[in-house]
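Enquirer: here's a sequence, model it:
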Amino acid sequence: MAYLLVLSGLMLACGRLGDLTGFTRIFIAGFALFSLGSLLCGLAPTITLLVAARVVQGIGAAAITAIALAMIAVCLPADKRGWALGVLMTIVSVAIAAGPILGGFITEFLGWHWIFFVNVPVGIAAIILAIRYLPQDIVPAQSGRFDTAGAVLILAALATLLFPVSQGLYLGWTSPFVLFCLSASLLLLIILIIHERRSRSPLIELSLFTVPNFVTGNAGSMLIILAFAGSEFLLPFYFELVRGISTETVGLLLAVPAVFLMLAGPVAGKFSDRYGCRGLMIGSAALCAITMFLFSRFDSSTGFPVIVATLALEGIAIGLFVPPNMSLILGSARKEAGGVASGVMMTLRTSGAMLGIALLGTIAMSGFLRAASGSVIQAPVPDQLVPGFQVAYLVGAAVCIIVVVASLMVKETDRSLVGEIPPR
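Expert: Sure, this is the predicted structure:
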């Protein structure tokens, strides 16, 4: 949790640092911190030191995540941007699919410490390659001071939002702690907006939010990830509790969307480079809605081929949506605001994922509790659990339909390298 909170809370700050000091410098520093944090995690003798090392690792990951996407947006011409983002998504999908398998192998034969140690040589190699091949002046460094107060406020606001969201299922949404944190998050967000409007060198360039494509693209991105993350969170419970599938088989099934997402990403990116983002976003969001509806029809007798086909369809739908959506968002920002634009996008995506897990998880849990009511001695049978899953996935389908409507509002541009944001 410490890693995730730091990652989510600092991506905006790292993006802004990249705008101020240069992308390459922050990118290399991010890999250095991530490698150092990984080494410290593997060496940590206590839980406290492990958590501290994960914080260091999270700072590095925030810099890498925010800057990598910004560099793609500004280094490549607009007609290559979608393809590059699709390739990047393919690489991430391979990591997602292979990570659990590789992690299990490493843990079994080498010990858990090596899960962290293997990151060190990878990080060092990335630093060497970045020094060798990345230009030092991708975007000229800007004048201005770093908004430290804004960075602290956004970190605090996100921490007090995401931590109770992640714990709400277990603590209860009406618990005093959860309500206090959510109220504090809202107050901090208001203070942040007031501070940013008054700051001479704000952390967040508020003019970003006057660009329709930037706002619409980020809203669609956050909502589609909300539905996808909630879906992926619920599927293992459906497989194990309703279908009685073994843990090993569940792992293989969950790799299916990642494989098809990996295949669809570059195709979608290339298509969006040539024909634009709008049509592909509309179609893929509609496909996501269909997939969520199909999930809502699953029960204890759904055929295995149907399950695999629906999982593949989910991966294709997300794979077709993400590259054009990212290209739209990053292409709507000026090069000088690329780091902040990337930071905003990734912060909203991470927040959407956690909100999706909380929302769909809570809906499904409510259905489980209703099924278990009156059953004091025996646990509810699989068929009694199905309605909770079905309602949750219907909500996911509704969220995807909202994304379809939002995507209809997208206005195609000439996809030039310089975006729409007016200079300050």
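Enquirer: please count neighbours and contacts with C-alpha atoms only from this point.
Expert: OK.
Enquirer: not counting sequence-adjacent ones, nearest residue to Ile91?
Expert: In space, Ile91 comes closest to Met262 once its chain neighbours are excluded; the distance is 7.4 Å by Cα to Cα, 6 or more residues apart in numbering.
Enquirer: elements contacting the helix or strand harbouring that neighbour?
Expert: When secondary structure is defined using DSSP states H and E, the element that contains Met262 is helix 247-275. Contacts defined by 3 or more Cα pairs under 8 Å, 6 or more residues apart in numbering; DSSP states H and E place helix 247-275 against helix 78-109, helix 212-237, helix 304-331.
Enquirer: buried ones in the shortest one?
Expert: Under the neighbour-count criterion of 16 or more other Cα atoms under 10 Å, helix 212-237 has 212-231, 233-237 buried.
Enquirer: check which residues of stretch 31-51 are buried.
Expert: Of the residues in stretch 31-51, those scored as buried under the neighbour-count criterion (16+ other Cα under 10 Å) are 31-44, 50-51.
Enquirer: wait, stretch 397-407
Expert: Of the residues in stretch 397-407, those scored as buried under the neighbour-count criterion (16+ other Cα under 10 Å) are 397-404, 406-407.
Enquirer: quick revisit: okay, the angle between the helix holding Met262 and helix 212-237?
Expert: Following axes from the mean of the first three to the mean of the last three Cα atoms, to 10 degrees, one obtains 160 degrees for the angle between helix 247-275 and helix 212-237.
Enquirer: I have a second one here; can you model it like the first so I can compare?
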Amino acid sequence: MQQTTGEKTVSRGWILFGAALATLMSSLDTSIVNIALPTIITDLHASFAQAQWVVLSYMLVVTSLIVGIGRLSDLFGKKRLYLIGLALFSLTSLFCGLSPTADWLIAMRALQGLGAAVLMALSFAIVSDAYHGMKAGHALGILTAMVAFGIALGPTLGGLLLSAFSWHAIFIINVPFGLLACGVIWVFLPGKTFQEQTWRFDWPGMIVLALTLGCYAFAMTEAEELGFTSPLVLGLLGGAVSGVLLFLWLERRVMSPLLPLQIFRNATLSISLLVSVLVYTVMMGVILIMPFFLSEGESYSSVLTGLLMSTGALITALLSTPVGLLANRFGARPIMAIGVALMVVGCLFMSTITIKAGIAGFTFRLAIINIGLALFQTPNNTAMMESALPSQRGLISGLLSLARTLGLTTGASFMGTIYASMVAIAAQTGVTHPQAVEAGTHGSFLVASALIGIAFLLTLLVLRIQRKPVTNKQDTALSQPTSTGKLSLDEQHTSI
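Expert: Below you'll find the model as predicted:
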């Protein structure tokens, strides 16, 4: 039966609610566990290495599978896969909370990561489908806000649950909210509306890409402790490079590739993904380095440090939806450029911070960076999803999430190494430890300024490309293969 306009509006609202709840849960579980690790070690008689794998197993599975899941949904339907992901995430959250041993907890966290990969890969896609033909900036802004809220609230909520109950509650709290989201999506999200595809899924490509991304993510994680010259890290990076070459070779030879390489001929898509990686690399530097500056440089308490750091994520979260409305009115790309420019300014200001800056000096600099992030995130997500063809929204949503995850993973290792090296060099000059921390912060944010400066130049390049006149609506869509597997003539206008 045909839905009325009012019924469609109600359905869209409920779909957005379900996707936002799922996005919040999957984001929370990337950060909520860390604060409970000491308690888990004691309660389950776990080693420190096992505690690390409680976090690492989740992130490795998410990073490895997020693109493959996005593509799988395009071929076999988003609703079916999303419901499976919600059910798996909820069930494994319960099993995590009931874990009798550390090894069981690690295994359940890996399966929970599989469910989270589905939620992260498809949330933006199903909301884009629900708002198809409409300005979706405000809706995608809400999803972006949920990502920021999850990261910001994770440590705080984890601490509250840990003090009021036990570490088990950190996982079990997901169950009722997961079931609620599952029910909402089941009732209101329609099934597949475009023509069913007859293509075969590229399982070899998915396996190779998963192993490749897993090698890279594991290398970046181990590099934080062992350094980039470690034989293990170099071996993993070599495996990742070999995996990329094998993946490219495979994708050129299959009828229905996991990742149609033609889409990267679209300059806007390719550059936007690269900018996302750079932006999130820098943001992980902010998240990683500034707590050391506040606690060891300014000598603030852990509570005050946590509160000050959470202000940045809250600023981004609160601005995400209004920024989506701005993107609807003025266009996504100009707002993005302003956001990245503000991040450049904020990083340069942060490179001048001193241990006498105080709360006001720190908050001012952090606010500039996070306002810039808000102006970048939502317009970037909106532009990417609105330009995606219906048959590729799952894939593009997965690529967006992958860019964010790769940036955060790379930033934790790269920016952490830069900071530690700068502090060590400063310490050799005989300065006090707070002064060494200050010098390390200065050097790290000069590097961050250079990275985000490159991102700004790339954003300007996208603006220049988009100013070129187009003669066909197909010119602005993400390229897709024709029946012969080649780009159509229309698609070549926006190709590099």
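Enquirer: which one of the buried residues of stretch 31-51 of structure 1 is nearest Glu412 of structure 1?
Expert: Comparing the buried residues of stretch 31-51 of structure 1 against Glu412 of structure 1 with Cα to Cα places Phe31 closest, at 35.4 Å.
Enquirer: how is the corresponding residue of structure 2 for the closest one assigned, secondary-structure-wise?
Expert: Correspondence of Phe31 of structure 1 to structure 2, assessed by TM-score structural alignment: Leu86. Classification of Leu86 of structure 2 using DSSP: H, G, I helix; E, B strand; the rest coil returns helix.
Enquirer: now Ala141 of structure 1
Expert: coil.
Enquirer: need the counterpart of it in structure 2.
Expert: Aligned partner of Ala141 of structure 1 by TM-score structural alignment: Glu196.
Enquirer: does that match really touch Asp74, like I thought?
Expert: No - counting by Cα atoms under 8 Å, no contact exists between Glu196 of structure 2 and Asp74, whose distance comes to 9.3 Å.
Enquirer: higher neighbour count, the two?
Expert: It is Asp74, of Glu196 of structure 2 and Asp74, that has more neighbours when counted by other Cα atoms under 10 Å, with 23 against 12.
Enquirer: secondary structure element holding the more buried one?
Expert: Assigned by DSSP H and E, Asp74 of structure 2 falls within helix 48-76.
Enquirer: repeat for Ala125 of structure 2
Expert: Using DSSP H and E, Ala125 of structure 2 sits in helix 102-130.
Enquirer: what is the equivalent residue in structure 2 for the residue nearest to Ile91 of structure 1?
Expert: For Met262 of structure 1, the aligned position in structure 2 is Ala317, judged by TM-score structural alignment.
Enquirer: just give me the match in structure 1 for Val344 of structure 2.
Expert: Under the pairing rule here (TM-score structural alignment), the equivalent of Val344 of structure 2 within structure 1 is Ala289.
Enquirer: sorry, wrong one. I was asking about Ile454 of structure 2.
Expert: Here Ile454 of structure 2 is matched to Ile402 in structure 1, going by TM-score structural alignment.
Enquirer: would you mind giving the residues in structure 2 matched to stretch 12-19 of structure 1?
Expert: The alignment of stretch 12-19 of structure 1 onto structure 2 (TM-score structural alignment) spans residues 67-74.
Enquirer: run through who's touching that stretch.
Expert: Applying Cα atoms under 8 Å, 6 or more residues apart in numbering, the set of residues contacting stretch 67-74 of structure 2 from outside is 81, 117-118, 121-122, 201, 206, 210, 258-259, 391-399, 402.
Enquirer: how far does that stretch sit from the chain's center?
Expert: Using Cα atoms, centre = their mean, to the nearest Å, we find the averaged C-alpha position of stretch 67-74 of structure 2 to lie 16 Å away from the chain's own average C-alpha position.
Enquirer: average distance between it and structure 1?
Expert: Average distance, stretch 67-74 of structure 2 versus aligned residues of structure 1 after superposition (mean Cα distance after the TM-score superposition for structure 1): 0.9 Å.
Enquirer: can you list the buried residues in that stretch?
Expert: Buried residues in stretch 67-74 of structure 2, counted by 16+ other Cα under 10 Å: 67-74.
Enquirer: could you dump those residues to a markdown table with distance to Lys356 of structure 2?
Expert: Written out in a markdown table, the entries for these read as follows (distance: Cα to Cα, whole Å):
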| residue | distance to Lys356 of structure 2 |
| --- | --- |
| Val67 | 45 |
| Gly68 | 49 |
| Ile69 | 48 |
| Gly70 | 48 |
| Arg71 | 51 |
| Leu72 | 53 |
| Ser73 | 52 |
| Asp74 | 53 |
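Enquirer: out of these, who's nearest Gly183 of structure 2?
Expert: Proximity of those to Gly183 of structure 2, judged by Cα to Cα, is greatest for Ser73, which lies at 19.3 Å.
Enquirer: so how far is Gly85 of structure 2 from that closest one?
Expert: Between Ser73 of structure 2 and Gly85 of structure 2 the computed distance is 11 Å (Cα to Cα, to the nearest Å).
Enquirer: isn't Pro323 of structure 1 right up against Lys80?
Expert: No - counting by Cα under 8 Å, no contact exists between Pro323 of structure 1 and Lys80, whose distance comes to 11.3 Å.
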